[in-house]
Structure formats: C-alpha cells, structure tokens
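A.B. asks: okay, sequence plus prediction incoming.
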Amino acid sequence: MAKIVCVLYDDPTTGFPTSYARDDIPTIESYPGGQTAPSPKAVDFKPGALLGSVSGELGLRRFLEEQGHTLVVTSDKEGPDSVLDRELPDADVVISQPFWPAYLTAERIAKAPKLKLAITAGIGSDHVDLDAAIANGMTVAEVTYSNSISVAEHVVMMILGLVRNYIPSYQVVVDGGWNIADCVERSYDLEGMNVGTVAAGRIGTAVLRRLAPFDVKLHYTDRHRLPESVERELNLTFHPSAADMVPHCDVVTINAPLHPETEGLFGDELLATMKHGSYLINTARGKIADRDAIVRALESGQLAGYAGDVWYPQPAPADHPWRTMPHHGMTPHISGSSLSAQTRYAAGTREILESWLGGTPIRDEYLIVDGGRLAGTGAHSYSTRV
C-alpha cells in the first residue's frame, strides 16, 4: 500500500464553503489541438467545488482509502519540523501545487528513499529538482493543459487592467471619489499596440488568440517555432529570442516554464532594452524576473506597469517589495486555480494516480520526468543542468 502526501493551500479564512456563487460550470471535454481533458475512471467531488485547499483534498480521500492507501493532506510545508518534512521519509507519492509549492529539493528527495512519484496538481513542475528526480529514478508528472486557458484569461485581464489603469480607478470608487483625471492620467487603449509573448506553447498561443480581436500587432519568441499556418492566421511576427523581441513591444507577457535558460531572464540588462513605458506581465514563474530589477524599472518609469501572480518564494513574505512597488497589478498565485480549473486538475491528479497505482502508463503529455530522463511534455518544455 502507498503513502501519499498532498500539500495544498489553506482553507478560506471564513471557513470551507458550504455553498458557491454558481450552481454549475461548463463541461470541458477537450482542449485546442485535440488533447482530451482528464478522464479518470470516476471522481468523488462535484465540479466547481473548492478542491485545491486542505479540506477539499483534491477529492482523493475516498478513492485512496478504499484501496487501503494512506493520504496525508497538509498546508504545512516549510522548515524541518513541518508536516511535509516529517511525513516525507516514508512517502511514496508527493502531490503539490504551483500555487502552494512543496519545494522538492535535492536535500528533501535524499531524505525520502521511498519517493517514486511527484505530481503537480496543475502545470509547472519547477518546484521539483528535476536533476535530483532523474538521479533518483523518480517519475514527475503534471496535469498538462488542465488550467492553461485559465492562465491565458488571467493574462488578458492583467494586460487590460494595467493599460487601462483599472485598479487605481476602481480604488477611486471604493474610496468614495470621482476624480476622472486621476483615473485617466495613466490610461491608454490597447488597440494598435505591439504585444509579444515569451514562449508560445499552450498558454502563450492561447493568449495570442485571445488578443488578436483587439487589433494589436502580435509578436512571439519560442525555441519551437509555430507552424506557418498559425503565424499567417494570427499575423504573428517571430523573433529568435526575447532579446530580439522586447524592443519592439509595448506589452510583453511571459508564458515560459522556469528552467536554467529562463531563470533571471528579465533583469536590468533586458529590461533596459524594452520600450520606455512598456508593460510586463508574468504569470509564468517569479524567478524568470529579477525581483529588484523589476522594482527599479517601475520606479524609474522604464516600465509603466508590472502585473503577475507568480512570486519567489511562494507564499511571498509580507515584506516582499513587489507588494508595495508602484504601478503593479499583482495577485497571489491564482491564475490557474479558478474553481473551473480545479475540477480539471483534481480529475487529472486522480487519473495519474489511477495509472501509477494500477501499473499502467501515465499518458505521455502528463510526463515531465520518467525512466531516468526528461520525458513527454518535459522533454519539449524543460532543460536540466546535467
């Protein structure tokens, strides 16, 4: 029998919900490109429920315990006395989320000799040391595409929020004011702007498709160039690197995975080549942007705005400078954890567990590391240091 340790974020401060704003959510059966949505044999939850917090348990407890497995669910993940660290030595599986990552460092993996599977409930497995996972014969899997469209929608919202100066204007209303000049002194139209994405995978391409109707000029860079038919359809301009692309853009959105090639990419040097007064959106990973360089660029006016919902570390400390820097639109890491997305990534987590526990192959698009190497989606999206 297996021991599964599941690290999830805390319940709402008002308590676990007993009702929801909506009675149902749309059923998504497949994604653009044809990949089918998660298809476990069954689920033990109602779609649209809060599944990503501790009491939601990703809807896994009944399924696992009826088969005799042990499930430990916690939000306590930091430090040697955390529940995660106490439970790791005899854990077979660790489930974590990008929103509340259980950082599976090489040190932690070394202390978990039974650990064979790390699952990301969502997408993005950079919180796992992939080199250590490879060296230790682990499998790393994530629920690819489960919340890609959720993130793409969040990106478009943040672009419009910054360019149209929405957040300060909303605050004027909350504060009882009506000074229109205060609201519009930093408000522009997105129409006609040059918008570029760093990476045009599932999320980046979805962002481009959603922005095309805004009559913007679209740019992208990716180590895998899109088919000519897609470039023609969306009137895309391809650039061989971020350094080549960003000087042309009024808005840049980062939609790349974190790996050695992207870590610290947006530092002082690259930011200095961007248009003065441009906007930067980062819903990918916090460490792709240099923390202090972003603050400097906003304070100097090199950036007109920065928005994102990814930080390092996560959760971000109360004194993290991105909380108080000017002209930002930051959120905690929520872009891929809407209740709609949770339905899919919880179902996908169960599908991965059903395969692994049943000794059948995990579908290729969910694999990041397997058989001592990068595999599946991991081979396409990640690089390692070895």
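C.D. replies: Looks like it came in fine.

A.B. asks: could you use CA atoms for every contact and neighbour count after this?
C.D. replies: Noted.

A.B. asks: wait, what's in contact with G267?
C.D. replies: 289-290, 293-294 (C-alpha atoms under 8 Å, 6 or more residues apart in numbering).

A.B. asks: next up, a structure to set beside the first:
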Amino acid sequence: MEELPYALLSHSGGSRGLPKHYESIVKQHFHIVYLDEFNNNKELYAPKVQALLLWWHLPVVTKELLESFPNLKVVSSSGAGVDHMDLKLISSYGIKVTNTPGVGNDATADMGMALMLASAKNVVEGHGISCSPDTKDFDFNWVGDDITEATLGIIGMGSIGYSIAQRSKAFRMRILYYNRNRRPVEEELAVGAEYCNTMADLLQQSDFVMVVVKLTPETHNLIGREQLQLMKSTATLINISRGQVIDQDALVDALKCGVIKSAALDVTHPEPLPRDHPLLKMKNLTLTPHIGIATDKTRRRVLEKVVLGAIGIIKGLPVTGMVDVL
C-alpha cells in the first residue's frame, strides 16, 4: 500500500483549528502533522511534509515556515480569498497555491439575503425587545422596510452576486448591478438584472446596496464618503465581501448622521473589531462574525476541495482552484 504524504495544519479544535470530526476527510489522502507536533520533532517531519493546508488562514505562511520544508510542493487554502497570503513569496520557492473558489457561493448568497432581510425587518432589534424583561407592550407603529419590489444594487456580479440576483428575483426586486464586465444578455434576462455603466448610477437608485467583490488594491475602500453620499438616505448597505472594501470611518459617520439608514455587515477590518470601536455603538447596524459560509455542509465541501487540490498537485494531476501568481 502506498505511503500517504504528510500535510501540516496549524492545530486541532478550538475556534480556528481543524474540527476533530473533520480529520477523517484529510486522513483519506494525508498523514496529519499539527504545528506543535512539528515544532517538537522538526528533524522527523521537515523532510516529510509536502503540503500546507490552511484552515481559515492558519498557519500563517512566512518565509521561515516555507524554509522549514525542503520537499513542500503546495499551499492549499480554504476560501476563495487569497489576500492573507504572500503569493509572490510562496511562488519564489516553486510552491503551487490552490484555494476553493465557488464552493461557498450558495452559503454566502444566503447570508447576503439573511442580512438584507434581518436589517429590513428589524429582526435583531425585535428579538431584543421581545425577550427584554423591561418590555410591557409592543409599539405597533414601529415599522421596517419592504424587500418585495424594492431596488437592490449588486456591486460585483460574479458567481455570488449572480446567486443573490437569482434569490432576489423571487422577491420581485428590481435588480441593478455594477461589474467590471457586463454579463451576457441572456443571463441578465434570466434574473431580470439591469446593468449600470457607473457605480454612482447604481448607488443613487438602490434601496439596498450589496457589496460582493474580491479584495484587491482597486477595491480597497471602494465604498467611501463620496459613495455613501450618493446613496439614498433610506438605503441600507450590506457587505459580504471583505471589511477593507468599505471605509469604516466614513460608514460610522454616515450611520451617525443619517446619510444612509442602516448597514448590515458580515465582515469588518479587523475581525473582531476592537471592543471600543465606534461601529459597535451604532444602533442602525446589524453585524455578524464572518459566518457567510459557516454551515457544516459547506465547510466539509471546502475541506474536501482543499485536500483534493493539495493531493492533486503532489500527484501531478489536473487541479481546479489553482491560484495564478501575477
């Protein structure tokens, strides 16, 4: 029987380590070495490790770590984003990089819809009022917003953005989108989406603005003071991409001064925010802890793709999810 190659992971369990009940997915193709185990016996494991498996960005890939493994062939990372890795550094050692684009599309799109609905329907505030020991009566003149037949502006019409459009069609929403490249007309017609030539046009018309872009130098602070000022004062901003895509200082001011009605975020920078961050004091903010793809089914599929990408590189097989290093 062929000896399985070795893969390094950061640690088992806890809030960021590989869940113990997921280990069997890795063990189908690899012997697992955790970082503490490696550090306690470097001479044994250093030449054996051929893959680094990053489970939610850990371990952090440094020059020192890369130089510890003379036979390392691949860094395989969970998630679609690669902004947590120095790709040029990794590539300089002749090491391939894989990730898991597309696996979490549906779960992330579901999260975008959940945030939009929760914000519009005052779900979090309503829960607090309903459970509060101080509540004696309900204010039936307190109202939320309609989703049905409202205008949704999607910034970033990739696969996740398109999945959101598909869901939004069921609410009879008017769907606008802004993207680097326009979608084929037949895809627009399938969801009833209208292309906007400028982001400003989308911002001015939308009741809900959903940000679904990759973090790049071009999208850093994509939504700043100027863009927030273009939005309706009754609009809600939703971010399911990366925290750095929005200027958080500008967002605090916009929420505080009524430039926009509310915001719903699954991502911030940093994560978590410092406990004294002014965003946490905003009553018109719905905030969740980056749980867009946090379902058991999706997480298992992500890990399977991480493992298959790594073992594919080691065996010289065709691999989907290869990351290009520019």
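C.D. replies: Perfect, I can see it now. Everything numeric in this text was worked out from a predicted model, so none of it was measured.

A.B. asks: post the TM-score for the overlay when you can.
C.D. replies: The TM-score (TM-score structural alignment, normalised by the length of the second structure) is 0.84; 313 aligned residues with a C-alpha RMSD of 3.0 Å.

A.B. asks: ok so, going back, of the contacts of G267 of the first structure - the most surrounded one?
C.D. replies: A289 (24 neighbours; other C-alpha atoms under 10 Å).

A.B. asks: that one -> the second structure?
C.D. replies: For A289 of the first structure, the aligned position in the second structure is occupied by I246, per TM-score structural alignment.

A.B. asks: follow-up on the earlier one: pick out whichever of the contacts of G267 of the first structure sits closest to A181 of the first structure.
C.D. replies: I294 (27.0 Å; C-alpha to C-alpha).

A.B. asks: state the distance from that closest one to L162 of the first structure.
C.D. replies: Going from I294 of the first structure to L162 of the first structure by C-alpha to C-alpha, to the nearest Å gives 15 Å.

A.B. asks: quick one: buried residues of stretch 138-150 of the second structure?
C.D. replies: Buried residues in stretch 138-150 of the second structure, defined by neighbour count with 16 or more other C-alpha atoms under 10 Å: 147, 150.

A.B. asks: to clarify, my last question referred to stretch 113-121 of the second structure.
C.D. replies: Under 16+ other C-alpha under 10 Å, the buried positions of stretch 113-121 of the second structure are 113, 115-121.

A.B. asks: what do you get for stretch 188-200 of the second structure?
C.D. replies: For stretch 188-200 of the second structure, by 16+ other C-alpha under 10 Å, it's 188, 191-196, 199-200.

A.B. asks: do the same with stretch 297-317 of the second structure
C.D. replies: Applying 16+ other C-alpha under 10 Å to stretch 297-317 of the second structure flags 298-299, 301-311, 313-314 as buried.

A.B. asks: same check on stretch 292-305 of the first structure?
C.D. replies: Applying a neighbour-count criterion of 16+ other C-alpha under 10 Å, one finds 293-298, 302-305 buried in stretch 292-305 of the first structure.

A.B. asks: cool, and stretch 283-290 of the second structure?
C.D. replies: Burial within stretch 283-290 of the second structure, assessed by neighbour count using 16+ other C-alpha under 10 Å, is assigned to 284-288, 290.

A.B. asks: again, but for stretch 249-260 of the first structure
C.D. replies: Buried-residue list, stretch 249-260 of the first structure, by 16+ other C-alpha under 10 Å: 249-259.

A.B. asks: so which of those residues sit within strands?
C.D. replies: Counting by DSSP state E, these place 251-254 in strands.

A.B. asks: adding distance to P313 of the first structure, write those out as JSON lines.
C.D. replies: Shown next, in JSON lines, are these (distance: C-alpha to C-alpha, whole Å):
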{"residue": "V251", "distance to P313 of the first structure": "25"}
{"residue": "V252", "distance to P313 of the first structure": "23"}
{"residue": "T253", "distance to P313 of the first structure": "21"}
{"residue": "I254", "distance to P313 of the first structure": "18"}
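
A.B. asks: tell me which stretches of the first structure form helices.
C.D. replies: 61-66, 83-87, 106-110, 130-135, 148-163, 166-174, 180-184, 202-211, 228-234, 242-245, 268-273, 291-300, 339-358, 376-381 (DSSP state H).

A.B. asks: out of the ones you listed, which comes closest to A141 of the first structure?
C.D. replies: Of all the helices of the first structure, helix 339-358 sits nearest to A141 of the first structure, with 7.7 Å by C-alpha to C-alpha.

A.B. asks: so where is that closest one in the second structure?
C.D. replies: Against the second structure, helix 339-358 of the first structure falls on residues 296-315 (TM-score structural alignment).

A.B. asks: how close does that stretch sit to the first structure?
C.D. replies: Stretch 296-315 of the second structure: mean distance to aligned residues in the first structure after superposition is 1.5 Å, counting by mean C-alpha distance after the TM-score superposition for the first structure.

A.B. asks: mind checking what helix or strand follows the helix or strand where E37 of the second structure lies in sequence?
C.D. replies: In the assignment (DSSP states H and E), E37 of the second structure maps to helix 35-40. Downstream of helix 35-40 of the second structure, the first helix or strand assigned by DSSP H and E is helix 42-45.

A.B. asks: quick one, what contacts P289 of the second structure?
C.D. replies: P289 of the second structure neighbours (C-alpha under 8 Å, 6+ apart): 266-267, 271-272.

A.B. asks: what about 10 Å?
C.D. replies: Neighbouring residues of P289 of the second structure by C-alpha atoms under 10 Å, 6 or more residues apart in numbering: 265-268, 271-273.

A.B. asks: ok, so of the residues you listed, who is nearest P5 of the second structure?
C.D. replies: Using C-alpha to C-alpha, these come closest to P5 of the second structure at E271, 33.9 Å.

A.B. asks: could you check how many residues crowd around the closest one?
C.D. replies: Look at E271 of the second structure: counted by other C-alpha under 10 Å, it has 10 neighbours.

A.B. asks: so what corresponds to it in the first structure?
C.D. replies: Matched by TM-score structural alignment, E271 of the second structure corresponds to Q314 in the first structure.

A.B. asks: also I155 of the second structure?
C.D. replies: Aligned partner of I155 of the second structure by TM-score structural alignment: V198.

A.B. asks: for the spatially closest residue to its match that is not a sequence neighbour, what are its contacts?
C.D. replies: Leaving aside its sequence neighbours, V198 of the first structure sits nearest to I254 (C-alpha to C-alpha, 6 or more residues apart in numbering; 4.9 Å). Counting by C-alpha under 10 Å, 6+ apart, I254 of the first structure touches 155, 196-200, 203-204, 242, 266, 280-285, 288-289, 308.
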